[in-house]
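Undergrad: with the input below, show me the fold.
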Amino acid sequence: MIEKVAFAVISLVVLLLLPPLLDGISRKIKAILQARQGPSLLQTYYDISSLLSMEPMLPTDRLGFIVAPYVAFAAALSAGLVLPFGNFIPVAFTGDIFVFLYVLAIFSISMMIAGFLVNNTYANAGANREMMIILSVEPILGVALGIFALKTHSLSISGILMNLTLTPSVILAFIFLAYFIYVECAFIPFDVAEAETEILEGPFVEYSGRLLGIFKWAMLIKRVVLIWLFVSFLVLPIMKNIVDITSLHGAVVTLIAQLVMLFLFYAMSAVIEATTARMKITPILKQNTIIFAAGLIALAIASVGL
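TA: Reported below is the predicted structural model:
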């Protein structure tokens, strides 16, 4: 019982408190690569706490505009609660993989609503781009998870993790999943929906104060959740062959391995962001379509047992 409580607390710390630190580390890495001093590692904490302490200025009284940040925050947190932390999954049940997909969609819909409910060209453009990105990249996630489910005969995240073995189609699924996560996290060069220097953060342009702080925090949580999904699928199937992950020692070692992989993924993303330029929306859509087509081929390969 005590172990479950401890891992529950750790999961909340990872989901709520770690994202701003990872963003601070990412900003520092990019600054070093660009020969700048950069902000403090804790700067994102300061930024979010400052925004949360301010009253927002509302450009519209529409309820959807006000509620959207809270919905996005709840969706990001809910998605994280169905993922494993060591050997502990806060909310686990058959078919939870579909819940993960649904709450991710809710997050994206809340961003689109935020952009469409105001009379602002930049916000509308950002919402349109978000919609196009989601429609083109979400099928890639569906293909990757479909391959995992097909190879493990399970629709639960825990079932997939416990039964996943390495095959050619599974390797391809990991590649597709990594690509999806990078795009969905809106890292450069795929940050076209916000594009600070082009459309002034798109859907967020009319937000301020507490509402902007909640949206920013939710976006950081979503990034950690998506990367955590990838590292969990990567780490747990390996660790189960090395340690007894059902034991406390094995669970702790597995959690540490997940955290290390999380930091490495974030660090690699920072390096890519510092050395690449933003793509245009049309090439991104074409690229997503090509990768989805390749994913369908991989799914066909998985269906014949490879």
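Undergrad: only C-alpha atoms for contact and neighbour calcs from this point on.
TA: Fine.
Undergrad: tell me how far the helix or strand where I238 lies lies from the chain's centre.
TA: Take DSSP states H and E as the rule and I238 turns out to sit in helix 209-239. Its chain's C-alpha centre and that of helix 209-239 lie 4 Å apart, by C-alpha atoms, centre = their mean, to the nearest Å.
Undergrad: chain center to the following helix or strand past it, what's the gap?
TA: Downstream of helix 209-239, the next assigned helix or strand under DSSP H and E is helix 248-275. For helix 248-275, the separation from the chain centroid amounts to 14 Å (computed by C-alpha atoms, centre = their mean).
Undergrad: another for comparison:
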Amino acid sequence: MNAVSVVSAFLVLLVLPPLLDGIGRRVKARIQYRRGPPLLQTFYDLEKLFRLPSVVPTENPMFRLAPYLAFAAALAGGLMLPFGSEPVLEFGKGLIVFFYVVAMVSVVTVLAAFSVQNAFSHIGGHREVMMVLSIEPLLAVVLGVLAFKAGTLNIAELASGVSPSPSVLLAYILLAYAAYAEGGFVPFDIAEAETEVIGGPFTEYSGRLLGVFRYALLIKRVVLLWLLATLIAVPAARAAGISGGMALVLVQVAVLSILYIAAVAVEAANARLRIDQAVSLNKKVFAVAVGVLFIALVGW
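TA: Just a heads-up that it's a prediction; the model follows:
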């Protein structure tokens, strides 16, 4: 661990998520021929929520704890990824730990939904469960393919150890799909679905607690895309003679920004799916991922 990794990690994880969300809202507005909000609008929204008190409709302690647990899980997952040449938190089999830590954000969201007596909240919780059960196996298989081809479960080594092959290229495409769906971009924002189930799992949340939850979800979205950005940026940077330091971080940020804007452009062109449609689509993509795993196992 070095100072560059620590500083860049906290800047990326705490500053970039609201900033990229603001840029994304502006890009989406322009695609839809609207003016859109200011680039810092998400910061303004979060600041306003943090200043407001939260209404607590239940004595269940999970209602209060859930936003902070989700925030901690999203932040911890991000710190396991390389910022430059190394992560802030490093484990021997970091890829497995990363998978479970990031999944905890969804698990905590479900627990929060069922901590209150509200039909809309419960509907959102059920939908989140269905999305998790249909997308997490896909993410696990894709990460398994990449780990198998690189011969390591260390995330920092994974980024530089994967050699180009048909299975790796397909795994990158599937990882982009999994990050998009897991990040809750339209049409996969089915659990929340404000116009349909009035906020889903977050129906009863307000003020500071809602702000923390929103912040956690924005961080999770960036963390998932940062993993993909790292897998793309590290080999490209090293081919250009950049091996580490702040220069590599800037390349990662550039790739992340491109991926985020591309995701927003796709989002602007799609309408929300029904939960059964989303689950069916995820099953089909999972079947493709199993095929890609077979291709990797035979050496392609």
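Undergrad: returning to that earlier point: the helix holding I238 of structure 1 corresponds to what range in structure 2?
TA: Taken onto structure 2 by TM-score structural alignment, helix 209-239 of structure 1 occupies residues 207-237 there.
Undergrad: that stretch vs structure 1, mean deviation?
TA: Superposed on structure 1, stretch 207-237 of structure 2 shows a mean distance of 0.7 Å to its aligned residues (mean C-alpha distance after the TM-score superposition for structure 1).
Undergrad: how many neighbouring residues does the corresponding residue of structure 2 for G305 of structure 1 have?
TA: Using TM-score structural alignment, the partner of G305 of structure 1 in structure 2 is G299. Counted with other C-alpha atoms under 10 Å, residues neighbouring G299 of structure 2 total 11.
Undergrad: can you confirm G299 of structure 2 is in a strand?
TA: No - counting by DSSP: H, G, I helix; E, B strand; the rest coil, G299 of structure 2 is not found in a strand; it is coil.
Undergrad: which parts of the stretch 51-200 of structure 1 are helices?
TA: Assigned by DSSP state H, counting those that start in this stretch, the helices in the stretch 51-200 of structure 1 fall at 63-80, 96-116, 121-152, 157-163, 168-184, 196-199.
Undergrad: not counting sequence-adjacent ones, nearest residue to D96 of structure 1?
TA: Counting by C-alpha to C-alpha, 6 or more residues apart in numbering, S156 is the residue found nearest to D96 of structure 1 once chain neighbours are left out, at 5.3 Å.
Undergrad: and the one you found, what pairs with it in structure 2?
TA: Per TM-score structural alignment, the equivalent position to S156 of structure 1 in structure 2 is N154.
Undergrad: so who does its match touch?
TA: F91, G92, K93, G94, L95 (C-alpha atoms under 8 Å, 6 or more residues apart in numbering).
Undergrad: I'd like the distance between it and S165 of structure 2.
TA: 20 Å (C-alpha to C-alpha, to the nearest Å).
Undergrad: from T152 of structure 1, how far out is the closest residue to P84 of structure 1 other than its chain neighbours?
TA: For P84 of structure 1, ignoring the flanking residues on the chain, the nearest one in space by C-alpha to C-alpha, 6+ apart is S232 at 6.9 Å. As judged by C-alpha to C-alpha, S232 of structure 1 and T152 of structure 1 stand 15 Å apart.
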